[in-house]
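Visitor: with the sequence up front, the predicted model follows.
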Amino acid sequence: MRLGVFGGTFDPPHIGHLILAAESAEQLGLDRVLWVITPDPPHKTGVPISPLDVRLRLLTAALDADPRFEISRVDIDRPGPQYAVDTIQILRKEYPGSELFYLLGGDSLHDLPKWHAPQRFIASLDGIGVMHRPGDRVDLGGVERFLPGLAVKIHFVEAPLLEIASRDIRERVRQGRHFRYFVPDAVYALIQDLGLYQA
């Protein structure tokens, strides 16, 4: 089996997340995409994050319509900090013999050298799917100098240019601005019903 691993805070999950996952599944030939929600992201210390149970409800609502998408509890059921390198080691044991492809946005690729144990993380994967937005320039040679062995693992995923970020959606809600079409219908309804991200 070929599995995609898509990690994030998903606060809230939005259309850009779904497009990246769907395009990755199609272009990389993934049988399933495991959505790994991070309870307590190490890189977001001091940033207000919605409670895990709320984010799980939002993500469940967002993924309900696609049978290829599945929420993994790999990071939920273990104490933090939850580093991606450890997540992949656990998934290797859960899915023996499977190929694991980690899915990233192009911006995250630039930050990879700052991740926890990045060299070990890269070595543990069969591939890394990187969302390649039109006009993006990725200096693979530069990244390869910091992380030898990375370039051969990268598979670019072509996807439409969508400048959508969860933090922008939260800000729009706080300001009372329109955000209706940035998120799936069910996520929009939950944000409204639960009064999330209000000032």
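Guide: Thanks, I have the structure now. Numbering: from 1, shown residues only.
Visitor: when you work out contacts or count neighbours from here on, use the C-alpha atoms and nothing else.
Guide: Fine.
Visitor: that's a helix at Val33, yeah?
Guide: No: counting by DSSP: H, G, I helix; E, B strand; the rest coil, Val33 falls outside a helix, being strand.
Visitor: does the closest residue to it other than its chain neighbours sit in a helix, a strand or a coil?
Guide: In space, Val33 comes closest to Gly4 once its chain neighbours are excluded; the distance is 4.4 Å by Cα to Cα, 6 or more residues apart in numbering. At Gly4 the chain is in strand, as set by three-state DSSP.
Visitor: another structure for you, compare them:
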Amino acid sequence: MHIVLFSGSFSPFHNGHFSLVKELIERKEVDQVWISVTPLNPHKSSSDLWPLDFRKLLVREVYRDCPNVFITEIEETLSFPLYTYNTLKALQESYTENTFSLLVGGDNFHNFNTWYNAENLLREFTLYIFPRETDIQGSTTFMKNKGIHWLNVSTIDISSTIIRKKIENGEQIKDLVPSCIEQKIVSYIKI
């Protein structure tokens, strides 16, 4: 089975994430998408993160009835700092019957040369990159690599940061997050 890992902070998970996963599944680009809500991204500040259990609850709610999407907690078993290469290696070693790839946003790929073990990651795993409107198609060192596939998918150009700012400003987030988690997010913020 071909599985693509979609790992991120998802603080919060939003319609951009949702539409991408939906499109990959509908196009049959991969057999399954495994989502890892990372406890702590080594490239991000922990102050931007909502509690891990809450972030996982939101993603589980979105995909509770979707058999092609699985929420993995593999990163919770790994040592810090959490690096994508180590996560993929752990998955490949635990599920040897499957082939794993990585789904990453073009905004994150732009800094790919700073990732831990970037060259080995590219040598051992396929990367599926979804461009965002603000991207320059990533690091020129890696962008032509045969292990990289630029996806021609329609994405919604929003970010978790924008959503958090809107919430802080008392603005609506109705069209930015899946409807099944909107009220949970608003209730959480009011606590």
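Guide: That came through fine. Computed from a predicted structure; not experimentally measured.
Visitor: and the TM-score between these chains?
Guide: Overlay of the two chains. TM-score (TM-score structural alignment, normalised by the length of the second structure): 0.90; 191 aligned residues with a Cα RMSD of 2.2 Å.
Visitor: before we move on, back to that, surely the residue nearest to Val33 of the first structure and Phe101 touch.
Guide: Yes: at 4.8 Å, Gly4 of the first structure counts as touching Phe101 under the criterion of Cα atoms under 8 Å.
Visitor: let me see the contact set for the closest residue to Leu24 of the second structure other than its chain neighbours.
Guide: Excluding the flanking residues, the one nearest Leu24 of the second structure by Cα to Cα, 6+ apart is Val30, at 6.8 Å. Contacts for Val30 of the second structure (Cα atoms under 8 Å, 6 or more residues apart in numbering) come out as His2, Ile3, Val4, Leu24.
Visitor: which parts of stretch 75-90 of the first structure are buried?
Guide: Under the neighbour-count criterion of 16 or more other Cα atoms under 10 Å, stretch 75-90 of the first structure has Asp75, Ile76, Gln82, Tyr83, Ala84, Val85, Asp86, Thr87, Ile88 buried.
Visitor: wait, I meant stretch 65-75 of the second structure
Guide: By neighbour count on 16+ other Cα under 10 Å, the buried set for stretch 65-75 of the second structure is Asn68, Val69, Phe70, Ile71, Thr72, Ile74, Glu75.
Visitor: please apply the same query to stretch 28-46 of the second structure.
Guide: Within stretch 28-46 of the second structure, the residues scored as buried using 16+ other Cα under 10 Å are Val30, Gln32, Val33, Trp34, Ile35, Ser36, Val37, Thr38, Pro39, Leu40, Asn41.
Visitor: hmm, back to that, JSON lines for the contacts of Val30 of the second structure, including distance to Ser139 of the second structure and neighbour count?
Guide: As requested, the contacts of Val30 of the second structure are exported to JSON lines (distance: Cα to Cα, whole Å; neighbours: other Cα atoms under 10 Å):
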{"residue": "His2", "distance to Ser139 of the second structure": "26", "neighbour count": "13"}
{"residue": "Ile3", "distance to Ser139 of the second structure": "25", "neighbour count": "20"}
{"residue": "Val4", "distance to Ser139 of the second structure": "21", "neighbour count": "26"}
{"residue": "Leu24", "distance to Ser139 of the second structure": "24", "neighbour count": "17"}
